[in-house]
Each structure stands twice: as structure tokens, then as C-alpha cells.
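# pasting the sequence and the predicted model now:
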Amino acid sequence: MFEIAYAAATKRLCFFTGTGFSKAVTDNKAPSWQGLLEVLCTQLPNGDELKQSLFPEDKPIPLTLEETAQVIAIKLVEVDKNIHEEVANIIAGVELAEDNEDVSSFFSEQKFRVITTNYDKLTEELAAKNLCQSLTPGLPIPRSSAHVKVFHVHGSIDSPDNMVVTSEDYFKFINGDSYFSRKLSTVLHENTVVILGYSLGDANLKAIISDYKGFSKNHVISSNLFFVSRSSVDQNIKDYYYHCYGIRVLDNLDIQDFFRLLNEKLSKVRRIAEKSIESTLRVVHEGRRFKETFITLEDSFYRIISALLSIQPLKGVVWSLKGFQQWLENFFRHINLLAFP
């Protein structure tokens, strides 16, 4: 939580949100992806029969949800309906729950980025509208700055025709080279990313993270991906996702509690973030050394690494692999001299 709070304090935090985030801030009123498709079935003649064939109760569903959406889209065309417009109409009716105090507090006070595959505008409602920009495929890209920027990589209800819903839409999205696909890559590489409201087994999530992993292997950056899970996750599973995708899992933590803890941690981190960056800059640029009293602190190493990640793109600190290794060698040699003079 210290690393995440430090990223927030230094404006290097990005949330990657899925359906579970919308469900959490609407008291479970927002539909799941499958639930949304089941609602669409009811808008068709013989909808119950179609729903039963696509979502059988006694066996696994025969198609992926994207393929299922394609089937429903074809059926909707036959009755002069458009699946994108129907989805937008359903999502537009979803409202925030009243009990979002900790989430709203963070969203209205901090500067950060959000990448979301959700179509709704709930994130924008949580943040103060005059401090938030909503970026959606099919609409003009604002050039001004904002405290909160929300990138709807799968589209939003503001532009239904550009929403990624069916398997055909997903194919175009994955194989396209749009502003949003490039921005997704950039934001993942430059920020600490906290994944909220996804399943660890989500295929789309793993495809995106795999791209990030390929980048991180060729650049000197630490793992900066965190996954928040409401349920318990076995340690073996945690080890697997860290080894394969560089994801650190925070389990037994729902979204409301996550933001409560983050807000509490921020009150401490704000006081030390600026001081840590200043002292790290002096060590890097002026050849100074950290004080022994600082190095012996429990979280000193995290402060140093977080400060290095914060100043690297902002203060002219550019590491080659050899240079970074040399700096760490000198740092640990200094620690050893303190421990074994």
C-alpha cells in the first residue's frame, strides 16, 4: 500500500478498471458482462429460448461472451435493433450507490489516470466533473490538462457505435493501431497500475499484461502492477501471476476497503514523498549518501526505488541497464559498510 500511495502522491498512479469496479460502486446494481447479454436476449422474439441455448443452466456456455454478443447482435439486426445502442441504453440507467465515501474522497482530491473497459460514466461521476476528462473512441481528444483522465479503451455510452461489444469489434480493437491502443501501452509503462474489478483469469486482461511484460523485460523498470482481489488467493497462484505477468496480488480486500486504506496511507506519504525525491536527486546527481538513520528505516528501500521511478522521466535521470546496476551495487556496498565497518 505504501508503493501505491507513493505513486498517487507523485502523480504516477493509474487504475485499470473492469466490470467489478462498476458493481462495487453501484451496490451490485451494474450488470455483469454475462448479465448484460442475458438482458439483451429478453428484447428479442423467442428471447427465452435463445437465452437458454446461449447460457444453458446444466453445462458450460458454448461460446465466449464476445462470440455470444455477436450472435445476439445478428438476431437484433433482424428486428431492426442495434446491439451497441441497446447496450448503451441499459448502461445509461445504472447509478452510483450512496455509500462511496472513501472512493469519492480519493477521486475528487487526487491526480491520476484511469483505463477502463467499462462503457459507463461512473468514474467521471465519482470525480469532480470540472477536474475530469473523459476520452472515448469516436469523439474529439481534449488537449487540455485535467486532474483525472479516464480512457474508455472499449468505448463508452457517449459514442455507442464505437463500443467494443461483439467478437468482430474485439478483433478490430486487438488488431488496430488506434490512439487508445497506443495510449494504453504508454500509461501501463509509465505508471504504477492498480487493477480493480477484474478476474485474474480474464483473457483480455492477460493479453494486455503480456504486452506489458514483453516491454518490461527489455527496459529497466520494476514490477509496478497490483491486482486487488476481494476474495482470498492461494500463495501458489500469487507466485504464478508474479512470475508470469509481474502482478502482485492484494487479496481479501474489497474496493471500498482498498480506498479507505489508501486514503489513510496517503496522509503519511504526502509528507515524505517530496523530501524523498529531493534527497534521492542529491544522491544521484551530487554523489551524496543516504544517512544511516534513513537507511535503517523499515520502508527506506521502497522509498528510494519509488523516488527513482518518479524522478526518472521528470528530472533527466535516464538509466541504462549497466548504469542502473552500477548505482545499485554502490548503494548496497554502502549499506554493507554501515553494517560491517
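Here it is on my side, so go on. In this text, all values refer to a predicted model and were calculated from it rather than measured experimentally.

# rest of the way, CA atoms for contacts and neighbours
Will do.

# give me the secondary structure label for residue 155.
Of the three states, residue 155 takes coil under DSSP: H, G, I helix; E, B strand; the rest coil.

# could you report the neighbour count for the closest residue to it other than its chain neighbours?
Excluding its sequence neighbours, the residue lying closest to residue 155 (C-alpha to C-alpha, 6 or more residues apart in numbering) is residue 163, at 4.2 Å. A total of 28 residues lie near residue 163 under the criterion other C-alpha atoms under 10 Å.

# hang on, residue 163 packs against residue 154?
Yes. With contact taken as C-alpha atoms under 8 Å, residue 163 and residue 154 are classed as touching, separated by 5.5 Å.

# also this one, for the comparison:
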Amino acid sequence: MPPGDPRLEALASEVLEGRCVAFVGAGFSMAPHSDGRRGPPSWLGLLEFLCSELRERNPEIARKLGEWLRPTSGGLSALDFEAVGQALADELGEAFEPAVQKALRLGAAPPGDEDQPTTLWRRRKLLREIPFRAVLTTNYDTVLDDPCDELDCRSCGYAPEASYWNLLRTGGGWWQHGLWSNEESGSSPLRLVKLHGHADGDPQKNPIVLGRKDYRRLLYGDGRYANFLRTVFATKTVLFLGVSFTDAYLNELRSEVLQLLSSQLGPQTRPPPWYAVLKTSNELQIKYFEEHEGICLLPYAGEGHTGLDAWLEALWERTAPVQRLRALFRSRAGRGHDPASAVDVVWYDPNLQNNQYGFGVFEEAGVRVETIERLEDLRPDHLRAKLLLTRFGYRPGREPEAVELLGKLANWGGERPPVVVFAAPSPQHAAENRALALRHGAHEYAVHWDELFEVIERLFTPRFGTTA
């Protein structure tokens, strides 16, 4: 991709503002592994495996379904796949979901880790660290699952409508702590909605969707599902990853929304509402998708699908919270700031253990922090920092520590870094404490990590009116 690609920059902006949802299809999981396996089977591969499982129970039906799956001169259509899937579900009965689970286990590859990163491990890591508002998937394998996930249906197999509220009725940018970090476990939760069921979940709550009847039930029998997707397509920027656009009912829902928005789309009005990473170098195809499907293609060519990983990596570099913090602090210069020696943040708090999480985030982002535990340790050279953080420090019968610190800075005179009071939550006194801190010259008052990160974004980003 060219440096500073405007498509990438526009998409990154949507992610940072908390408006982007990832839609993950089967192609995302089918990354090659060192042992030759390609992860979960393709749609055709899964149906062929289920035919082999059926062979012991009903060899004649299995043979006929296998013949149905043999390529013809015209190829197999989505209807063929759905019809065979429905026949297999009918014939296998209660053995159907266990057979699907077996197929997925056989295709599963070693998960990989930091020391032995597989392509799929890295791809999954990038997806988790980009602060998407949510990740929707039609896959029912466990590639995207995390055993630590406990929010709604992210990996436990609950009905996907449990996540509808969080996606449709909550908002905020990349700084929303719940989107990208779990302070207690140290893991990054993924707001995952499994639209087509969960292979290791409860079939009564989130059954696997593979047959023709299943698709018909989702689209026409359950208004919640179709209304949810229409709302997502209409109100969120969607990034399609590993999606082939062969699901007729998803295309139909997109078409409804596209017609609704069509008067506002076009090169002279608004950009396309959706993006897709797709293997193509055909300029006419790229133009068609943008003009007639409302999709801005992020194309790639060459052998394999390394291009998908390149786009994902580039988006991660621009939007992952740690990367974003690094970029924000690099963009801002402190007064007399010496990049080789000066610290970025001076943080006053006698109880340093309260802020260990923040210290870790800043360290990972390459932000240099100097901590002080006594107010008398505050020095004039700290004015060269880019940001000063302090606790509120209520003291009965005396002015709060934050007010004393602000007074000390005022007495020194001259320019000073912005001061943000990062206080413990106190619902009864928060408004009063904030007003007091601002009155004495604090830039802002925050009580939660997401509030602190939002303050940093707005403080260091020119579009919010404050420049370096």
C-alpha cells in the first residue's frame, strides 16, 4: 500500500472515534501453518467431512450428497452448499453439532505465542488490539475465542442478541477502557458476536447455522437478527475481513441499507460506509465495489494472503491504544523539552501501587514517566515535561495536595505542562473536587482510565483545538 494511503487514514479515523465494527469471515481463519494445516476447513471441506461422518450411518445418502458436492462446469452455488448442509443436519440429527466440532478440532493448529508466532496467532492478536467497537463473525470455530472473555456472548456460546445493547447503545473512542484492556487479567477483551452459532457453545442458545432452513430462520423468522444487522450496517463503519460476499442474505441486507443511504454517497458527497480487504488488482472491480456496493476496497495482490496481514498491521499501527499513545506523545513538545533526556510525564502520588496499570501502559507505549511521592520533590525542571499527573489528595483542614501542587507551579511562573488530576472515584464529591481543581489551574479532572486516555487524546490532538 502507498505511504499515507487516504483510504487507510480515513478508516483509522473511524476506528479511533469508536465507529468501526469488524466483520470477520471464513477467509480470516484460513491462514497456513508451519505443519501444512490451514486452520478450520472451508465451507466445502466441512460439508465433505460431514459426508464422511454420515457414511457409517447412511452410506447411500452420504454417497449422493458427496456427488452433489462434486464440481460441475458451472461450479457450486451458495444454494448448493446450503441445501447439502441442510440435508446433512437432517440426517445426522443430534450428532450434527458434535460432528462439526470434530471437524474444527481436526483443522485446529497450534495457537502460537510470542516466542512462536504463527500467521493466525499474529492476525488474531492484531484484531484484538485494534479498538473495534465490536467484532461480528459468521464463523463458528474457536479461532477468535478467548477463555478469559466474560462479556455477553464473546466466547461462551450465548445467544448473540445478548451483545446487541453494548454495540448499539454504547459509544466512545479508542480510549474506552473496556474495548481494549482488562486491568485484572491483563488480557484484551474482544467484543465478539457469533452470528452463525458457536461450535463449542450451547446448541440451545446459539446453534450452528449451516443449512438452508437455518438461514431462512435467521433472515425471516427472527426479526431481531435482521434488524440488528441493518442497524449495524446503517450506523457503523464496517470493515470486512476474509469475507467473500457470497452470502445472499447478507448481501440483501446490505443492499437495503445501501438504498437507504444512496442519496448521500458518492465522490462529491460522502465516502463509502464500508471497507473490505480483498485480493484483487482489477481497477474496474475496485471501482464497481465503491460506486455500486458502497464498499471501499483495500486491495492486495501476489501469492497467498499476506496482503490482508499488511493492511491489518498498518491499521494496528495507527489505532492500537499503545500505538496511539506513543504517537500522541511524540507529536507534542514540552517547554524546553530535550527528546534525549527529558521525561514525558511527571506523576505525583504517594501510593504508587495505585497506578501500576497506567505505568505499564505508558512503558509499553514508550512514554517516559518520572514518579514522585512527596510534593517537596517537585522541581522546576519538571516544567519541561509534556504532562503532569497528580492525585487530588484530600486533607482534612488543609487544601488538597493537587491545589498545593498547582500553587507551587504558579509561583514558579512561566510556561508549564498541562496538569491533570487523576483521582479516586468519589461520587459524592467528584463535581466539587473537579471545580476546585479547575479553578486553581488544572487542565482536567479524571477518575477512570478511559477518562484519562480521552483527556490525553483531546489535549494532544490538533483537531480538538490544542496543538503542540
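Sure thing, it's come through. Worth saying up front: this structure is predicted, and the values here are computed from it rather than measured.

# can you pull the TM-score for these?
The TM-score (TM-score structural alignment, normalised by the length of the first structure) is 0.68; 276 aligned residues with a C-alpha RMSD of 3.4 Å.

# before we move on, the earlier item: now do the shared contacts for residue 163 and residue 154 of the first structure.
119, 137 (C-alpha atoms under 8 Å, 6 or more residues apart in numbering).

# what helix or strand is the residue most central in space within the second structure located in?
What sits nearest the mean C-alpha location of the second structure, by C-alpha atoms, centre = their mean, is residue 132, with 2.8 Å. Following DSSP states H and E, one finds residue 132 of the second structure outside all helices and strands.

# circling back to that earlier point, corresponding residue for the residue nearest to residue 155 of the first structure in the second structure?
Here residue 163 of the first structure is matched to residue 208 in the second structure, going by TM-score structural alignment.

# can you name the residues that contact its match?
Residue 208 of the second structure sits next to 97, 140, 196, 197, 198, 199 when contact means C-alpha under 8 Å, 6+ apart.

# just flag the most distant two among those residues.
Greatest spatial distance in those: 97 and 196, 12.6 Å, computed using C-alpha to C-alpha.

# identify the residue of the first structure aligned to residue 134 of the second structure.
Using TM-score structural alignment, the equivalent of residue 134 of the second structure in the first structure is residue 113.

# equivalent analysis for residue 318 of the second structure, please.
In the first structure, residue 318 of the second structure lands on residue 265 (TM-score structural alignment).

# wait, that match sits on residue 3?
No. Using C-alpha under 8 Å, residue 265 of the first structure is not in contact with residue 3, being 9.9 Å away.

# which neighbours do the two share?
Common contact partners of residue 265 of the first structure and residue 3 (C-alpha under 8 Å, 6+ apart): none.

# list the buried residues in the helix of greatest length in the first structure.
When the first structure is scanned for its longest helix (criterion: DSSP state H), the result is helix 255-286. Neighbour counts using 16 or more other C-alpha atoms under 10 Å place 255-256, 258-259, 262-263, 265-266, 269, 273, 276-277, 279-281 of helix 255-286 of the first structure among the buried residues.

# list the helices and strands it packs on?
For helix 255-286 of the first structure, the contact count by 3 or more C-alpha pairs under 8 Å, 6 or more residues apart in numbering; DSSP states H and E identifies helix 2-9, helix 19-25, helix 101-109, helix 300-311 as packing neighbours.

# what span of the second structure lines up against the first one?
Just to be clear, that refers to helix 2-9 of the first structure. Alignment note (TM-score structural alignment): helix 2-9 of the first structure is matched to residues 9-16 of the second structure.

# so what touches the matching stretch?
20, 130, 131, 132, 133, 173, 174, 237, 275, 315, 318, 319.

# equivalent analysis for stretch 282-297 of the second structure, please.
Contacts of stretch 282-297 of the second structure (C-alpha under 8 Å, 6+ apart): 7, 255, 258, 265-266, 272-278, 280, 299.

# now list the buried members of those residues.
Buried residues within the contacts of stretch 282-297 of the second structure, defined by neighbour count using 16+ other C-alpha under 10 Å: 255, 258, 265, 272, 273, 274, 275, 276, 277, 278, 299.

# closest to residue 223 of the second structure out of these?
The closest of those to residue 223 of the second structure turns out to be residue 255 (C-alpha to C-alpha; 17.2 Å).

# got a list of what the aligned partner of that closest one in the first structure touches?
For residue 255 of the second structure, the aligned residue in the first structure is residue 210 (criterion: TM-score structural alignment). By C-alpha under 8 Å, 6+ apart, the contact set of residue 210 of the first structure is residue 245.

# okay, residue 210 of the first structure and residue 146 of the first structure: tell me how far apart.
Distance check for residue 210 of the first structure against residue 146 of the first structure: by C-alpha to C-alpha, to the nearest Å, it reads 29 Å.

# now do residue 46 of the first structure
48 Å.

# more crowded one of the two?
residue 146 (17 against 10).

# and that one, what does it touch?
If you count contacts by C-alpha under 8 Å, 6+ apart, residue 146 of the first structure has them with 131, 132, 133.

# just the buried ones from the residues you listed?
131, 132, 133.

# doesn't residue 125 make contact with the second one?
Translated: residue 132 of the first structure. No. Counting by C-alpha under 8 Å, residue 132 of the first structure does not reach residue 125; the two are 9.1 Å apart.

# for residue 90 of the second structure, which three-state class applies?
What three-state DSSP gives for residue 90 of the second structure is helix.

# all strands in the second structure, in order from the N-terminus.
Using DSSP state E, the strands of the second structure run over 20-24, 134-137, 192-194, 237-241, 274-279, 295-300, 345-348, 369-372, 387-390, 419-422, 444-446.

# residue 90 of the second structure: which of those strands is closest?
Smallest distance to residue 90 of the second structure across these (C-alpha to C-alpha): 22.6 Å, for strand 192-194.

# could you pull out the helices in the stretch 101-250 of the second structure for me?
Residue ranges of the helices in the stretch 101-250 of the second structure, as given by DSSP state H, counting those that start in this stretch, are 119-129, 164-169, 177-180, 212-216, 223-235, 248-261.

# out of these, which is closest to residue 371 of the second structure?
Among the helices of the stretch 101-250 of the second structure, helix 177-180 sits nearest to residue 371 of the second structure (C-alpha to C-alpha), with 22.9 Å.

# for that closest one, the distance to its chain's centre please.
Centre-to-centre, helix 177-180 of the second structure and its host chain are 9 Å apart (C-alpha atoms, centre = their mean, to the nearest Å).
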